[in-house]
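In: can you look at this prediction? I've put the sequence above it.
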Amino acid sequence: MESQQKSSTNPLSLHVSAIAPAGADTILLRLADRDGAMLPPAAPGAHVTLLLPGGIDRQYSLIEAGDALREYVIAVRREPNSRGGSAAVHDGLRPGSAIGVLPPRNDFPLVTDARHSVLIGGGIGITPLLSMASWLGTHGRAFDLHAAFASRPALLLADRLDRVPQARLHFDDAAGGPFPLAATIAAAPRDAHLYCCGPAAMIQDFIAMARADGRDDAAIHFEYFAPPPAAAPAGSFTVALARSGIELAVPPGKSILEVVRAAGIAAGSSCEQGTCGACEVRVIEGIPDHFDAVLSPKDKREGKSMMICCSGALSDRLVLDL
């Protein structure tokens, strides 16, 4: 009998069907419906949100994408300075554990009609790029995959990388330095789309080097798995909530999200660091001061939306669709 696909709008009640080692301090988890039901589809670059004990929500990129999925496959590295998410996964989840999962969301989409794609990943940042590489390979598209690690013992998901003939590995210690971002970007075809996921410093260098090489912002794609270093927005300003009909003062040191919730207004969020996109709100009037790692440079210039967990205002007043 054909299984019914799960709803794509509500949290999914899944279980951990398998856990396997995936490299240094990293595990591979397979998440499935207990009855074998089909799961909502996921495009290359998408992530899911795990609803962990203690009210912790964390986003993890899907290693496999597709329109007919019976499981979600993710890799979770135990972070030495974990805020609770990776520790909850490593210490609290076992095969058979029940887990709530929000359906896939894609803030790092693949441009599927690009003539050439260059995928650059650092450490655990290779996870969304593996789903992209799989799609590109299956559809016969030209691409390069570069995976950079501090050393060979730090290599993650080696079996997955072995399946990608285009994959090139870089180890900082063996090469005598970090991955050659500038040279890799310069060598890419001029009409290539460039993708990077990894440590914040790597992505900031990637963006700067791609722009210095004359690449169009529309061809520069990136996703942080940790927030970039940025000062908290300073200064006070006013937010007017168009739907709620109230105005609120946002004092220095407070986020819009904190002020809105203190006023009893419901507002979605997850990471609260500007990396997941869950708190994105439409801007009706005013000029946002962006501190997130989700919006593209073009989106930030246009100022039509903002992440209220971390971003502030360049104008004295913002009108938000809340």
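Out: Sure thing, it's come through. Numbering: from 1, shown residues only.

In: drop to CA atoms for contacts and neighbour counts, all remaining ones
Out: Fine.

In: how near is residue 106 to residue 112?
Out: From residue 106 across to residue 112, the span is 14 Å (C-alpha to C-alpha, to the nearest Å).

In: take this one as well and set it beside the first:
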Amino acid sequence: MSTTTEVLKLRVSSADMLTADIRQLYLEPAVNGQALPAFTAGAHIALQVSLPDGKTDWREYSLVALNDTAAQAPVGYQIAVRRETSGRGGSQFVHESINVGDVLDVRAPRNQFPMENANTSRAVLIAGGIGVTPIASMAAHCRQVGRPISVYYAGRSRSLMAYLPELTELAGPDLHVHADDEQGKPLDVAGIFARLQAEDHVYFCGPTPMIDAILAMAEKQGWPRNQIHFELFSAPPAEDGDHPFEVELAQSGKTLTIPTDKSILDVLIDEGFDPLYDCKRGECGVCATDVLSGDIDHRDYILTAREKEAGNIMHTCVSRCKGSKLVLDM
């Protein structure tokens, strides 16, 4: 079962296209005078969406607060959603089926990407694409409390980068913009690390290749793990060579076939099981499951190299099987 929180009834008060593929929604209480829960920079809400197969599901979107008042005493929630043409349909629903005036079911804010409390060291904030949404809120919070920042914002083109004018005004000379079509190459992660100071905390959000590049550089540089903070905005993509495999559930005696385009967790839910899960991105650890046998293809961002080598635990939301069969203690 998913970890849940309070469900709010919120009305769409405005909807605007920020770029060709990013839509901003502003959500206010459907009941006049209803107080909304406060949140902190890095928090998200979850919208209930309808998918092309007729099912409903929840999709998480980071809250955008360009000043601390919008977070501490919110009168509404602001999100921005990028249309993912190769996704499962959640962003398509947000772009095509939600209209001003609609009342949506929204799970109250939660924060799985918090900033360190009372930390006065410099916050180095790195955003890739739509990953700017939590990063912009962090920049605003740091400015409010007087914490030094250095902001790196990367995208394919300036015309596709949401909140660029707002970040430019907010961060000023502390903002470094990287547009692929201007630079002709990806973000220079090595250059960023070369400029880090020993006490800096690094916060980053963006596509999986950017996350992987930053984590690899942090490991290469021996950067302290407790000074590295990140959030994916989507599950890791399918990889070449992904194949169907079987999962035997030792406790129930049932064997399931996991197709190429579904995770173990998805199949468990489809088959009527009630597994614990939360992020579905391999970040939170809630879906960790004991493995009795089989060769695990680890794709999470939680287990250490030693834990992965031990091969006795996996995260069913993203990890798969290298061979033909896994036996899980379920």
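Out: Received, thanks. Not measured: the values here are computed from a predicted model.

In: number of residues surrounding residue 267 of structure 1?
Out: 16 (other C-alpha atoms under 10 Å).

In: ranges for the strands of the stretch 151-300 of structure 1?
Out: Applying DSSP state E, counting those that start in this stretch to the stretch 151-300 of structure 1 gives strands spanning 167-171, 193-198, 220-224, 237-241, 246-250, 280-285, 288-289.

In: pick the most deeply packed of those strands.
Out: Of all those, strand 193-198 carries the top mean neighbour count, a mean of 26, counting by mean count of other C-alpha atoms under 10 Å.

In: would you list the strands of the stretch 151-300 of structure 1 in TSV and tack on distance to residue 256 of structure 1?
Out: Below are those laid out as TSV (distance: least, C-alpha to C-alpha, whole Å):
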stretch	distance to residue 256 of structure 1
strand 167-171	41
strand 193-198	28
strand 220-224	22
strand 237-241	8
strand 246-250	6
strand 280-285	11
strand 288-289	11
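
In: identify the residue spatially nearest to the residue nearest the centre of structure 1, adjacent ones excluded.
Out: Per C-alpha atoms, centre = their mean, the C-alpha nearest to the average position across structure 1 is that of residue 223, at 5.1 Å. Counting by C-alpha to C-alpha, 6 or more residues apart in numbering, residue 223 of structure 1 lies nearest to residue 197, which is 5.0 Å off, once chain neighbours are set aside.

In: let me see the contact set for the aligned partner of the one you found in structure 2.
Out: Aligned against structure 2 by TM-score structural alignment, residue 197 of structure 1 finds its counterpart in residue 205. Residues counted as contacts of residue 205 of structure 2 (C-alpha atoms under 8 Å, 6 or more residues apart in numbering) are 126-128, 131-132, 134-135, 211, 230-233.

In: let's see that with 7 Å instead.
Out: When contacts are counted by C-alpha atoms under 7 Å, 6 or more residues apart in numbering, residue 205 of structure 2 touches 126-128, 131, 230-232.

In: same question for residue 160 of structure 2.
Out: Residue 160 of structure 2 neighbours (C-alpha under 7 Å, 6+ apart): 19-20.

In: let's go with 6 Å and repeat that
Out: Applying C-alpha atoms under 6 Å, 6 or more residues apart in numbering to residue 160 of structure 2 gives the contacts residue 19.

In: how about the one 4 residues further on?
Out: For residue 164 of structure 2, no contacting residues are found, by C-alpha under 6 Å, 6+ apart.

In: now it: how far from residue 193 of structure 2?
Out: Distance from residue 164 of structure 2 to residue 193 of structure 2, by C-alpha to C-alpha: 23 Å.

In: residue 271 of structure 2 too?
Out: According to C-alpha to C-alpha, residue 271 of structure 2 stands 46 Å off from residue 193 of structure 2.

In: who's more crowded, these two?
Out: For residue 271 of structure 2 versus residue 193, the count of surrounding residues by other C-alpha under 10 Å is larger for residue 193: 16 against 10.

In: ok, which stretches of structure 2 are helices?
Out: In structure 2, the helices defined using DSSP state H lie at 68-72, 90-96, 132-145, 164-171, 180-183, 189-194, 208-221, 264-270, 305-310.

In: deepest of these, which one?
Out: helix 132-145 (a mean of 24).

In: most distant residue from the middle of structure 2?
Out: Most peripheral residue of structure 2 (C-alpha atoms, centre = their mean): residue 253, 34.4 Å.

In: residue range for the strand ranked longest in structure 1 in structure 2?
Out: For structure 1, the longest strand by residue count, based on DSSP state E, is strand 12-23. Under TM-score structural alignment, strand 12-23 of structure 1 corresponds to residues 8-19 of structure 2.

In: mind listing what's buried in the matching stretch?
Out: Across stretch 8-19 of structure 2, burial judged by 16 or more other C-alpha atoms under 10 Å covers 8-13, 15, 18.

In: so who does the closest residue to residue 17 of structure 2 other than its chain neighbours touch?
Out: Nearest non-adjacent residue to residue 17 of structure 2, counting by C-alpha to C-alpha, 6+ apart: residue 23, 4.4 Å away. Residue 23 of structure 2 makes contact with 16-17, 80-81, according to C-alpha under 6 Å, 6+ apart.

In: thank you, goodbye.
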